[in-house]
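>>> only the shape, not the letters, is given here:
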């Protein structure tokens, strides 16, 4: 059966001199990338790695990612991508949850791992200069000996292990097989958006995230070109679109909010045919402004790491479903259930459950947790709340654990945040419940102001806005300004951290 490496190899044979990957101005052809993959594959075999074993990858965005992922796909190895900023207990927990046979690391991580004896010196490869005598990534490629081109790795083997809970606390490693990644690449992206080998795909989010990995692997399976940026910076992002004639990209909501705030800066982005927003629901004001800025198809998708993309919504300036995240993809079934996992009526909020061909293999060594995530009919319970309209559109409300219970009434933070974000000086906000002896919880909103130099509080204006738009039990009791809301590397607000800091 075909694996990811086989699909890539076909494109090497078909178009060896075509640009496969662009990074920091360097263009790497399919032939050159293939040579890197074969050299690394041979090295892994010489180190005794066998199908099913794991490699930790602590690296910033760069050419290392596609080389490691493709070599692992060829040999049937699994990759555990982790951020280079992971430190202390979180780093040890991550590697204890997913024991690895080798770690490819940024120098700061190599030093931490070696000094704490989490891994042995012969199990560490450092990208850059050696810190404590271990082998370097660059040294591997001084040897021109290649592995054989043949691969018999089963696509059902574990391929990528990604962490839930931000790799802190008690993470649940999500296991994704090559078969799953192929299905997500073709069914949820290539076929759905009708991509071809002529497309150029831009990746500007951290490659330890699943969405960015798809942005790299999917073009290489298709025979297209992927452009990787070291990190998101609006000017370089717009510049890359113009320079490389990018035609398709996934963008996270924070990037698009930055685009709205700063504009296209006289860059030509007319090459973009399709843009898909992911990671967090955009507010209606931002969507309206983006429609005026963009001349391409503009989509918003909803999904989860365990199941991939669930719904898609092609946003335009017409129609009555602008608050929706769209309809289920052709291979996905969605239902809304109550706390007893019984389906609720149309328009009633409940937990979003879905059945799909792009589901994960399970949580690593957590059979009970995996089993508990499904019902007897094979639907996965996402932990997200939403409702379906009578014409089949899904409306996302928020996470189950984020619901505020005040006076016996369930209140959804997103309803409040949607209103607060309409103020032109509010860049983002988080609504959450704080303990109250009478009502159980009352609502607090922490907001980030666009001009932090401005001393004047927006509290009065925001209360007026809430009074006009929200019902009595949705009114915030406390409204507080902060300089910066905590965010992850994708620019997504860390809601739980904000709640812990300001509650």
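That came through, no problem. Here the structure is a predicted model, which means the values were calculated and not measured.
>>> only C-alpha atoms from now on, for both contacts and neighbour counts.
Will do.
>>> grab the nearest non-local neighbour of residue 36.
Excluding its sequence neighbours, the residue lying closest to residue 36 (CA to CA, 6 or more residues apart in numbering) is residue 67, at 6.5 Å.
>>> correction: residue 97
Per CA to CA, 6+ apart, closest to residue 97 is residue 173, 7.3 Å.
>>> what's the neighbour count on the residue lying closest to residue 385 once chain neighbours are set aside?
Once flanking residues are discounted, residue 385 sits nearest to residue 351: 4.5 Å by CA to CA, 6+ apart. Neighbourhood size, residue 351 [other CA atoms under 10 Å]: 26.
>>> right, and residue 351 touches residue 379 too?
No - using CA atoms under 8 Å, residue 351 is not in contact with residue 379, being 11.4 Å away.
>>> could I get the full set of strands for the stretch 351-500 of the chain?
Assigned by DSSP state E, counting those that start in this stretch, the strands in the stretch 351-500 of the chain fall at 362-363, 380-388, 394-399, 404-406, 409-411, 426-436, 440-449, 478-482.
>>> ok, second structure coming up, stack it against the first:
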């Protein structure tokens, strides 16, 4: 692999994902787009393979606006299929492979997927779910050997179609990707991202002079993609490198041993990790042996980084750190705390998540939607072209999240200082973030409440040194019954993903409620957050 240039690539404007890849394939066809294991995919191969996939999807009856789905760990071929769908105006819906069967069934039925692509190891899950997904006509296995007899092998299927570009992609405002977020009422919602929203503020969509240093694409640079593609962090990273015409090393999932090996063997200059992953890498026995001199930036999100962890990471990795704040509904990052604000001595600014990216508006509002002055806590609202189009088939949820003027309510409580830095104080919603995964109490409570011995339950987030927050269940047992922590956790696992299950259970005589019967979660949480300067971790 050639040396990385230190000069920024010239600014090129692209209106769609497809246009960016098509241009890079024409201008630099042999440049590496993705590497997965021993397989290198060039931009020419990505373009041609996605053409074949697009023509194959057309043959299966997939039309513009239809949803297709992928359930599996990260693989370079996911991006080929995603691009193929976009080339005919279809929409990719990656499904969280950590979900339980009932949750997978819900997502596949809700998005009305006609075709499902499945990765290695998930055939048993899909076969359990398939009978309950009547619209699903075709299942295609990507690098999987354990599929059912009627499954199609992806490579054989793809290679049976011509590599001619169908030229039927959607426009800037058309749907491109649908990512599911946990729901406050127990069911996830499909956030619709358009070409415009996912391109906004990404390399090759914004002029170089408007970018921050860590955003500027450098020809030949390589990014490590280790976060899951069912998150905006994983899919967004791959989209970002495709836009910029740079390369990405794809790991099936975050593995510190593999990550260190990739850093040794490739000129990796950028990595996105959650703080827990940074900590895991620092604790790896081989971390002291690895040369990190080619690493330029570590970007991180989902939770702030503790000062002691940041000091240790800065000392070992010797690169710039960028904290990112955003969400699926904003197509990812909208606010960043840049390297110059990460100082080993610590500073008040390090408690913030930084300042809005160019083109992103942020305001703090009260319960009636009025803007409040600096340092007054309220709900964080944002407006930009990065905002989602809305929630799939949920107009009421959409209008309650995005107002008529385009302001999106984030559900986070915070304030801004006089310099425009944003500080997260709490959550307006009850969401828990554990190891970078969003968990809504309602989902877990519904699962636990279905246990015949449970009379009442409330789920809260409590501080956790490794994962930021951990899920705790406060359970009221029915009179005359007995129940153990292990039984509650085991029952939860039958209904929701493992990361949503409680890590601990408190058995209490009754849940605290207000006069209208609403559970007082803050009262349950208070003892665990005592002495901390904010109610999120």
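Here it is on my side, so go on. Please read these numbers as outputs of a predicted model, since none were measured by experiment.
>>> TM-score for the pair, please.
Superposed pair, TM-score by TM-score structural alignment, normalised by the length of structure 1: 0.79. Supporting alignment: 439 aligned residues with a CA RMSD of 3.2 Å.
>>> would you mind finding the match for the residue nearest to residue 385 of structure 1 in structure 2?
When structure 2 is aligned by TM-score structural alignment, residue 351 of structure 1 is paired with residue 379.
>>> would you mind measuring from that match to residue 413 of structure 2?
Look at residue 379 of structure 2 and residue 413 of structure 2: by CA to CA, to the nearest Å, they are 4 Å apart.
>>> so for these two, which residues contact both of them?
Listed as contacting both residue 379 of structure 2 and residue 413 by CA atoms under 8 Å, 6 or more residues apart in numbering are residue 428.
>>> all helices of the stretch 101-250 of structure 1, in order?
For the stretch 101-250 of structure 1, the helices defined by DSSP state H, counting those that start in this stretch cover 107-115, 137-140, 178-185, 191-193, 210-222, 234-244.
>>> quick one: the longest one to structure 2 mean distance?
After superposition onto structure 2, the mean distance of helix 210-222 of structure 1 to its aligned counterpart is 1.3 Å, using mean CA distance after the TM-score superposition for structure 1.
>>> so where in structure 2 does that helix end up aligned?
So helix 210-222 of structure 1 is aligned with residues 232-244, judged by TM-score structural alignment.
>>> can you list contacts of that stretch?
Identification of contacts with stretch 232-244 of structure 2 by CA under 8 Å, 6+ apart yields 17, 20-21, 33, 79, 179, 198, 202-205, 217, 223, 225-229, 247-248, 272, 327-328, 331-332.
>>> and stretch 252-267 of structure 1, by the same measure?
So stretch 252-267 of structure 1 is contacted by 232, 234-235, 238-239, 242, 277-282, 286, 289-290, 293, 490-492 (CA under 8 Å, 6+ apart).
>>> mark which of the residues you listed are buried, thanks.
Buried by 16 or more other CA atoms under 10 Å: 232, 234, 238-239, 242, 277-282, 286, 290, 490, 492, out of the contacts of stretch 252-267 of structure 1.
>>> any idea how far stretch 44-56 of structure 2 is from the chain center?
25 Å (CA atoms, centre = their mean, to the nearest Å).
>>> in structure 1, which residues correspond to that stretch?
By TM-score structural alignment, stretch 44-56 of structure 2 lines up with residues 31-43 in structure 1.
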